[in-house]
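Enquirer: coords below, sequence missing:
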């Protein structure tokens, strides 16, 4: 039986199939970027492409985020569920294609062991909405509309190449994360912002 890493490996050409590279676009100036605070409660669907060393893979992504819980599903280009990642008060669990459950203290360790690359979930919940983790030092380059074009934090370089307006807020449309030879590209096709739970 193939490992979960092998099941998600695809030819390198697929890495570019979604047109992840392209001209940057900006929403209207009236749409302010998300303020520096706890990330909003959100649901997003989009696409993910990962390149690490001589391997590359791509697929689609569904993510539900709230302060106390994350649910992430990664699917293959054919729509098959490759892995499901859940973060809660007990840690992080990953369910593979064989429905086997794996557990670890954080997503970075778990995805490194099971997928062969690190998903920086704790930082990504902030970066994906265009803001730095408040508790960590960072450097950000911004454009004239005050949208970050590049964010450097916790050893990661995050580049934003396109933005979109959702409910009057500016949110990333395309972004790339890079660290130690790993490149993760994300395209957010749909955002749903929700009120924080009381």
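Expert: Done, it's in. This one's a predicted model, so the numbers in the text were calculated from it and none came from an experiment. Numbers count the residues shown, from 1 in each chain.
Enquirer: Going by C-alpha atoms from here, please, whenever you check contacts or count neighbours.
Expert: OK.
Enquirer: mind listing what's buried in the strand or helix carrying residue 126?
Expert: For residue 126, the element it lies in under DSSP states H and E is helix 121-127. By neighbour count with 16 or more other C-alpha atoms under 10 Å, helix 121-127 contains the buried residues 121, 123-127.
Enquirer: Find the nearest non-adjacent residue to residue 149, please.
Expert: Spatial nearest neighbour of residue 149, chain neighbours left out: residue 160 (4.9 Å); criterion: C-alpha to C-alpha, 6 or more residues apart in numbering.
Enquirer: Name the surrounding residues that touch the helix holding residue 126.
Expert: Residues outside helix 121-127 that contact it (C-alpha atoms under 8 Å, 6 or more residues apart in numbering): 38-39, 65, 107-108, 132-133, 158.
Enquirer: what about the nearest residue to residue 115 once chain neighbours are set aside, how many neighbours?
Expert: The shortest distance from residue 115 to any non-neighbouring residue, by C-alpha to C-alpha, 6+ apart, is to residue 5 (4.9 Å). Residue 5 has 17 neighbours, counted by other C-alpha atoms under 10 Å.
Enquirer: Okay, one more to line up with it:
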């Protein structure tokens, strides 16, 4: 028994090294959210076409996946990406490209800037291009002009201590899309 005198000391040291797990209530600013799950609806309209689909989006800092279901002309589709590589799988085939925006063309008929949507969906300006932004008195985006898109952030929702977009309307020339986020689940 005298050989195990160090076990209580080791247990005490290990418990002191543990950190409290991060929860969704720990986020106080949208830019702190780097991992999430969200779901909602994407509607779009072009001069030639229009449609809508529900989506489930899983995001980490280096990987993303959006599952679309509904009348996009494909039934369902899975768009996945990581830096320098993206893949779109539908009932009609599989496509690969360097970015998810290139592949979104197959779904909507226009270039949908998925990399920028990673920021816009959190109510943030995408750092990859110049922008003109207008904020409300609380510092939330109300309007944004970036990548040739004019965006309106007209509804927000509280998620823990953070307020995140609920609806984003976007227009570029004759192309329009609306992103309606029903449920946000920021992840630690």
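Expert: Thanks, I have it. The structure displayed is predicted, hence computed values, not measured ones.
Enquirer: Pull the contacting residues for the residue nearest to residue 115 of the first structure.
Expert: Here residue 5 of the first structure is in contact with 114-116 (C-alpha under 8 Å, 6+ apart).
Enquirer: Please indicate which of those residues are buried?
Expert: 114-115.
Enquirer: Take the contacts of residue 5 of the first structure and lay them out in JSON lines including secondary structure and distance to residue 175 of the first structure.
Expert: Converted to JSON lines, those look like this (DSSP: H, G, I helix; E, B strand; the rest coil; distance: C-alpha to C-alpha, whole Å):
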{"residue": "114", "secondary structure": "helix", "distance to residue 175 of the first structure": "24"}
{"residue": "115", "secondary structure": "helix", "distance to residue 175 of the first structure": "21"}
{"residue": "116", "secondary structure": "coil", "distance to residue 175 of the first structure": "21"}
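Enquirer: Which helix or strand contains the aligned partner of residue 45 of the first structure in the second structure?
Expert: Matched to the second structure by TM-score structural alignment, residue 45 of the first structure sits across from residue 39. Taking DSSP H and E as the criterion, residue 39 of the second structure maps to strand 35-45.
Enquirer: what residues does that strand touch?
Expert: Applying C-alpha under 8 Å, 6+ apart, the set of residues contacting strand 35-45 of the second structure is 50-61, 108, 174-188.
Enquirer: These, buried ones only, as a PyMOL selection?
Expert: Buried residues among the contacts of strand 35-45 of the second structure (16+ other C-alpha under 10 Å), as a PyMOL selection:
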select buried, resi 50+51+52+53+54+55+56+57+58+59+108+175+176+177+178+179+180+181+184+186+187
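Enquirer: in the first structure, which spans are strands?
Expert: Assigned by DSSP state E, the first structure shows strands spanning 32-33, 41-52, 55-66, 69-75, 81-88, 91-95, 101-104, 138-142, 148-153, 156-166, 169-179, 182-194.
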